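In: generate coordinates for the sequence data below:
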Amino acid sequence: MALVRWNPWGEIGTLQRQINNLFEDTRVPSGLFDRDFLRVPAAELQETDDALHLKLELPGIDAKDLDIQVTEDAVHISGERKSETKTEEKGTTKTEFYYGKFQRVIPLSARIQNTNVTADYQDGILHLTLPKTEQEKNKVVKVNL
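Out: Next up, the predicted model:
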């Protein structure tokens, strides 16, 4: 039996890589001890002087299968990607597609007028325009040195 020297820094490096992979992935655990993962749509949030612009990737999902709810400080999106059932006489199918339900809550960096939100859904990309409240538009913060 060979004697191997234990290196604690090697384990810390492994832990750091695992944590980095966790934050880079677009999957979240569905339960505390559950090994199954739910897929959540990738999002992009852009802020301008007048509004927040939110884009979400939702390929293969019909608009009727989406539920979008907007509050003054968050966007709640849920939906379901339904599988296509095909009957084949021969062969097997292997898929990496995710089918099933998802939900995501995206906190917003500014308060918005949730009654004036506009949405556009084309080619699997959902565009939400979230206009800011007048208080947020005129907000000036003094910085003391």
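
In: only C-alpha atoms from now on, for both contacts and neighbour counts.
Out: OK.

In: what lies in contact with stretch 107-118?
Out: Applying Cα atoms under 8 Å, 6 or more residues apart in numbering, the external contacts of stretch 107-118 come out as 51, 70-75, 128-133, 136.

In: which two of those residues have the greatest separation?
Out: Greatest spatial distance in the contacts of stretch 107-118: Leu128 and Glu136, 18.2 Å, computed using Cα to Cα.

In: who has more neighbours out of these two?
Out: Between Leu128 and Glu136, counted using other Cα atoms under 10 Å, the more crowded position is Leu128 (19 against 15).

In: and the next element down the chain from the top helix by length along the chain?
Out: Ranked by residue count and defined by DSSP state H, the top helix of the chain is helix 8-24. The C-terminal neighbour of helix 8-24 among helices and strands, as given by DSSP states H and E, is strand 27-29.

In: this one as well, want them side by side:
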Amino acid sequence: MALPRPANAWNGGLDLPSRLFERDGTDYELYEQDDEFVLTVELPGFDPAELTVTWDDGMLNVSGEHEDETRGTRRTYHRRFRFPKTIDDEEIEAEYENGILTVRLPIAVDAVMTGTEIEIES
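Out: Down below sits the predicted model:
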């Protein structure tokens, strides 16, 4: 059983203010602009051939697997994104440049919004 290093015991919790602003694994940004959703995912070190982007029934799947033979390590990535509007799946575009995957998902022009408006009582 490994004992904690003394530095960790003394510093434990002292970095709380800096932890408040950590990203906690949020390696992507998703926003809507004009008539499309734009998703950017930080995936440094991957080759484009190691990444897979698929669209299936309103769900975008982003996955990748990278093996670093010099370090003897393997990284995997998988995340799913669901969208609140109908996407024109024939026009989805993906680009990988400088470690950032950008996926553009155009909102379907003829998308019919379904649902029922709920009256708010006051």
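
In: what separates Glu32 of the second structure from Val103 of the second structure, distance-wise?
Out: Separation of Glu32 of the second structure from Val103 of the second structure (Cα to Cα, to the nearest Å): 12 Å.

In: got any residues that touch both of those two?
Out: Val38.

In: how far away is the residue positioned nearest the centre of the second structure from Ile100 of the second structure?
Out: A centroid search over the second structure (Cα atoms, centre = their mean) returns Tyr28, at 3.8 Å, as the residue closest to the centre. Distance, Tyr28 of the second structure to Ile100 of the second structure, by Cα to Cα: 9 Å.

In: equivalent analysis for Asp34 of the second structure, please.
Out: 21 Å.

In: between the two, who's got more neighbours?
Out: Ranked by neighbour count (other Cα under 10 Å), Asp34 of the second structure and Ile100 place Ile100 first, with 17 against 8.

In: map the more buried one onto the first structure.
Out: In the first structure, Ile100 of the second structure lines up with Ile125, judged by TM-score structural alignment.

In: and Gly45 of the second structure, what does it touch?
Out: Going by Cα under 8 Å, 6+ apart, Gly45 of the second structure touches 66, 99.
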